[in-house]
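>>> dropping a prediction and its sequence here:
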Amino acid sequence: MRDNFFARKRMNTLLFCTLLMAVTLIAIIITDYNVIKGFTSIPKAAEWALSNFYPNEKALKRLPAIFSSMTETILVSIASTAVAAIFAMLFAIAGSQTTGVGGVISFISRSIATLFRNIDVAAWSMILLLSFGQSVLTGYFALFFGSFGFLTRAFMESIDEVSNSSVEALRATGAGYFSIIFQSVIPSSIPQLLSWILFMVETNIRHATLIGILTGTGIGFLFSLYYKSLNYSSASLVVIVIVIAILFIEAVSNYVRKVIL
């Protein structure tokens, strides 16, 4: 039986690899992609980047403006995540198997979370551009909707992982619904909830760069502006600032996770 299990596993792996190669070949044929030319152009691309894509003295004079845009991007990401976390908590409590009231309300909460989670923030940006135009508000709501869907689902799973024994113990003592939530469920799951919020902040800072290109705001707009004007030295400085900011935020998030977990 064990030999049959491993044989079946090897067969499934072989079938998956064959299917992957077939899809790759079909994509190459449809797009007329020249594989050899693509790989041989990598050294030339690296040479061009080393020759042109680096900050110079003129680009460094734009550093204050770049820092200002980066600060705006970070603040919008944090604000959208924080507000989305509040709404996500309400929907997660209503839709959770542990704290949910069940029936139609739980179904609606889970359905809304699934809908918002499956629409990418870039798609939200393009949808909201029709209503709000190119503005910070468009980027804020795009990040908010994306964060809301993801955090609602993550919060539901975190709350459902809470041991039912403490909930049942409080119910046995006659504790009310809100007492159970605020005295048992939320305190038990708060470390996981905070960890998800920090993860969402990191993700939104990355997303905000792309959204800024679409909405004409923040650090993404500056990169698009410099790159399209062939100011590669300033564009490279924007990239460096983004990378440093993301690494810094990630380091802070990891430290906070170590403290709370």
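In hand now; what should we look at?

>>> drop to CA atoms for contacts and neighbour counts, all remaining ones
Noted.

>>> can you mark which positions in the top helix by length along the chain are buried?
The longest helix of the chain (DSSP state H) is helix 63-95. Buried residues in helix 63-95, defined by neighbour count with 16 or more other CA atoms under 10 Å: 66-67, 69-70, 72-74, 76-78, 80-82, 84-85, 88-89, 91-95.

>>> just stretch 190-199 next, same as before
Neighbour-count burial for stretch 190-199 flags Ile190, Gln192, Leu193, Leu194, Ser195, Trp196, Ile197, Leu198, Phe199 (criterion: 16+ other CA under 10 Å).

>>> which ones are touching the fifth one?
If a contact means CA atoms under 8 Å, 6 or more residues apart in numbering, then Ser195 has Arg257 as its contacts.

>>> can you say which helix or strand has it in it?
Taking DSSP states H and E as the criterion, Ser195 maps to helix 186-215.

>>> one step back: okay, the buried residues of stretch 190-199 in JSON lines with distance to Glu57 next?
Below are these laid out as JSON lines (distance: CA to CA, whole Å):
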{"residue": "Ile190", "distance to Glu57": "47"}
{"residue": "Gln192", "distance to Glu57": "45"}
{"residue": "Leu193", "distance to Glu57": "44"}
{"residue": "Leu194", "distance to Glu57": "41"}
{"residue": "Ser195", "distance to Glu57": "40"}
{"residue": "Trp196", "distance to Glu57": "40"}
{"residue": "Ile197", "distance to Glu57": "38"}
{"residue": "Leu198", "distance to Glu57": "36"}
{"residue": "Phe199", "distance to Glu57": "35"}
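
>>> of those residues, closest to Ala122?
Closest approach to Ala122 among those (CA to CA): Phe199, at 18.6 Å.

>>> nearest residue to the closest one in space, please, no chain neighbours.
Of all residues not flanking Phe199 in the chain, Ser253 sits nearest, at 7.6 Å (CA to CA, 6 or more residues apart in numbering).

>>> buried set for whatever helix or strand the one you found lives in?
Assigned by DSSP H and E, Ser253 belongs to helix 232-260. By neighbour count with 16+ other CA under 10 Å, helix 232-260 contains the buried residues 232-239, 241-242, 245-246, 249-250, 253, 257.

>>> quick check, nearest of these to Met1?
Arg257 (44.1 Å).

>>> for the one helix or strand Ser131 maps to, packing partners?
Per DSSP H and E: Ser131 is located in helix 121-132. Under the contact criterion of 3 or more CA pairs under 8 Å, 6 or more residues apart in numbering; DSSP states H and E, helix 121-132 touches helix 136-160, helix 186-215.

>>> next up, a second structure to put side by side with the first:
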Amino acid sequence: MKFFASRFKSAWSKRLLILGGLILVYGWALRGLKLDLEMLNQSVPYTIDFISRLLPPDWSVIDVAVNALVETIQMSLWGTTIGALLSIPIALLSAHNLTPSWVRWIANLVQNAVRSVPSIVLGLFFVSATGLGAPAGTLALGIYTIGYLAKLYQEAIESVDPSSIESLRVSGASWLQIAQYGIFPQVLPLGLGYTLYMFEYNIRSASVLGVVGAGGIGFELVNYIRGFEYNKATTMMLVLLVVVIMIDGVSNQLRRRLETL
């Protein structure tokens, strides 16, 4: 009984320490935010005024919205595909069950370097290189995708059953053969699910890239906002919302089917 009582007290002590640590961390973060509740209260009328300017939507620009949305989907499709293809070798080189530590260090450095660059900065870079329009947005999305898909692919590879890899190594299989026959068949459904999720995410990211002139529906949205044509901007946002909901539903269904493979 004394043993169980001491274990019980030890477990509760750890939980209290963790809870106390979390309270301190969140308190520190809240203090850093410097929230002014009085200012927030005074800003309510301005917020209501801004929202009222967005309504009702101006449906006269629906054709512009649809064309811009098609361009956004095309950008996201190619950007996700480019990023996914480039992520595969980086993920393989980053996995601890496939490569030596010095190779993993370099591959992980590449991942972290790409993730540390905001998508809008990538958009500015490619706009300066290729000019305004969809090509800049597509390339920015492709590089942005690498930082996240490479990490997700890496984690999928590292979760593979080690016995299958070890049996291939014992039989004398090369590194590429281990990846082809021991890794890809196990991670393919999960990897495709991650790619579909990234495609859905990139459609939303593409709208942000429009701020720097990288094409798509975001470019039209920013132009309307800058011109104080808020009703037209609302139409753009509603069209984007409908398509995101549809793609989210379709990708969820596809991911569930892939999980059963």
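Received the coordinates, thanks. Here the structure is a predicted model, which is why all the values come from computation and not from measurement.

>>> need the TM-score between these chains.
Aligned and superposed, the two chains score 0.87 in TM-score terms (TM-score structural alignment, normalised by the length of the first structure); 250 aligned residues with a CA RMSD of 2.1 Å.

>>> what range in the second structure does the helix holding Ser253 of the first structure sit on?
Counting by TM-score structural alignment, helix 232-260 of the first structure lines up with residues 230-258 of the second structure.

>>> mean deviation of that stretch from the first structure?
Mean deviation of stretch 230-258 of the second structure from its aligned counterpart in the first structure after superposition (mean CA distance after the TM-score superposition for the first structure): 0.8 Å.

>>> got it, and stretch 66-75 of the second structure?
Here the mean offset of stretch 66-75 of the second structure against the first structure after fitting is 0.7 Å, by mean CA distance after the TM-score superposition for the first structure.

>>> contact partners of that stretch?
134-135, 137-138, 141, 203, 206-207, 215-217, 220, 239-240.

>>> out of the residues you listed, which end up buried?
The neighbour count (16+ other CA under 10 Å) marks 134-135, 137-138, 141, 203, 206-207, 215-217, 220, 240 as buried among those.

>>> can you name the two of those residues that sit furthest apart?
Greatest spacing in these, by CA to CA: Pro135 and Leu240 (20.1 Å).

>>> ok so, going back, now for the helices and strands packed on helix 121-132 of the first structure, which one comes closest to Met126 of the first structure?
Taking CA to CA, helix 186-215 is the member of these nearest to Met126 of the first structure, at 7.6 Å.

>>> what packs against the helix or strand just after that closest one?
Downstream of helix 186-215 of the first structure, the first helix or strand assigned by DSSP H and E is helix 218-228. Other elements packing on helix 218-228 of the first structure under the criterion 3+ CA pairs under 8 Å, 6+ apart are helix 63-95, helix 186-215, helix 232-260.

>>> quick check: buried residues in helix 218-228 of the first structure?
Within helix 218-228 of the first structure, the residues scored as buried using 16+ other CA under 10 Å are Gly218, Ile219, Gly220, Phe221, Leu222, Phe223, Ser224, Leu225, Tyr226.

>>> would you turn those into CSV with distance to Ser106 of the first structure?
Formatted as CSV, those follow (distance: CA to CA, whole Å):
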residue, distance to Ser106 of the first structure
Gly218, 37
Ile219, 39
Gly220, 38
Phe221, 40
Leu222, 43
Phe223, 43
Ser224, 43
Leu225, 46
Tyr226, 48
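
>>> what lines up with Ser128 of the second structure in the first structure?
By TM-score structural alignment, Ser128 of the second structure lines up with Leu130 in the first structure.

>>> okay, that match and Ala123 of the first structure: tell me how far apart.
According to CA to CA, to the nearest Å, Leu130 of the first structure stands 12 Å off from Ala123 of the first structure.

>>> quick one, which of these two is more surrounded?
Of the pair Leu130 of the first structure and Ala123, Ala123 is the one with more neighbours under other CA atoms under 10 Å, namely 13 against 10.

>>> residue contacts, that one?
For Ala123 of the first structure, no residue meets the contact criterion (CA under 8 Å, 6+ apart).

>>> any idea how far it is from Leu115 of the first structure?
13 Å.

>>> now do Val239 of the first structure
Distance, Val239 of the first structure to Leu115 of the first structure, using CA to CA: 32 Å.

>>> turn the buried ones among the contacts of stretch 66-75 of the second structure into TSV, including distance to Tyr153 of the second structure.
Below are these laid out as TSV (distance: CA to CA, whole Å):
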residue	distance to Tyr153 of the second structure
Ala134	27
Pro135	26
Gly137	23
Thr138	21
Leu141	17
Ile203	20
Ala206	22
Ser207	25
Gly215	29
Gly216	28
Ile217	29
Glu220	34
Leu240	28
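
>>> which one in the second structure is aligned with Val167 of the first structure?
By TM-score structural alignment, Val167 of the first structure lines up with Ile165.

>>> skipping adjacent residues, who's closest to its match in space?
Spatial nearest neighbour of Ile165 of the second structure, excluding adjacent residues (CA to CA, 6+ apart): Gly182 at 5.7 Å.

>>> burial count for the residue nearest to Ile82 of the second structure when sequence neighbours are not counted?
Distances taken as CA to CA, 6+ apart place Gly142 nearest to Ile82 of the second structure, at 5.3 Å, with adjacent residues excluded. By the criterion of other CA under 10 Å, Gly142 of the second structure has 27 neighbours.

>>> aligned to Gly142 of the second structure, what sits in the first structure?
Matched to the first structure by TM-score structural alignment, Gly142 of the second structure sits across from Phe144.

>>> which residues does that match contact?
Residues near Phe144 of the first structure by CA under 8 Å, 6+ apart: Ser80, Thr81, Val83, Ala84.

>>> which one of those sits closest to Arg62 of the first structure?
For the contacts of Phe144 of the first structure, the closest approach to Arg62 of the first structure (CA to CA) belongs to Ser80, at 27.4 Å.

>>> mind checking what that closest one lines up with in the second structure?
Correspondence of Ser80 of the first structure to the second structure, assessed by TM-score structural alignment: Gly79.

>>> any idea how far Leu15 of the first structure is from the equivalent of Ser205 of the second structure over in the first structure?
Aligned counterpart of Ser205 of the second structure in the first structure: His207 (TM-score structural alignment). Look at His207 of the first structure and Leu15 of the first structure: by CA to CA, they are 35 Å apart.
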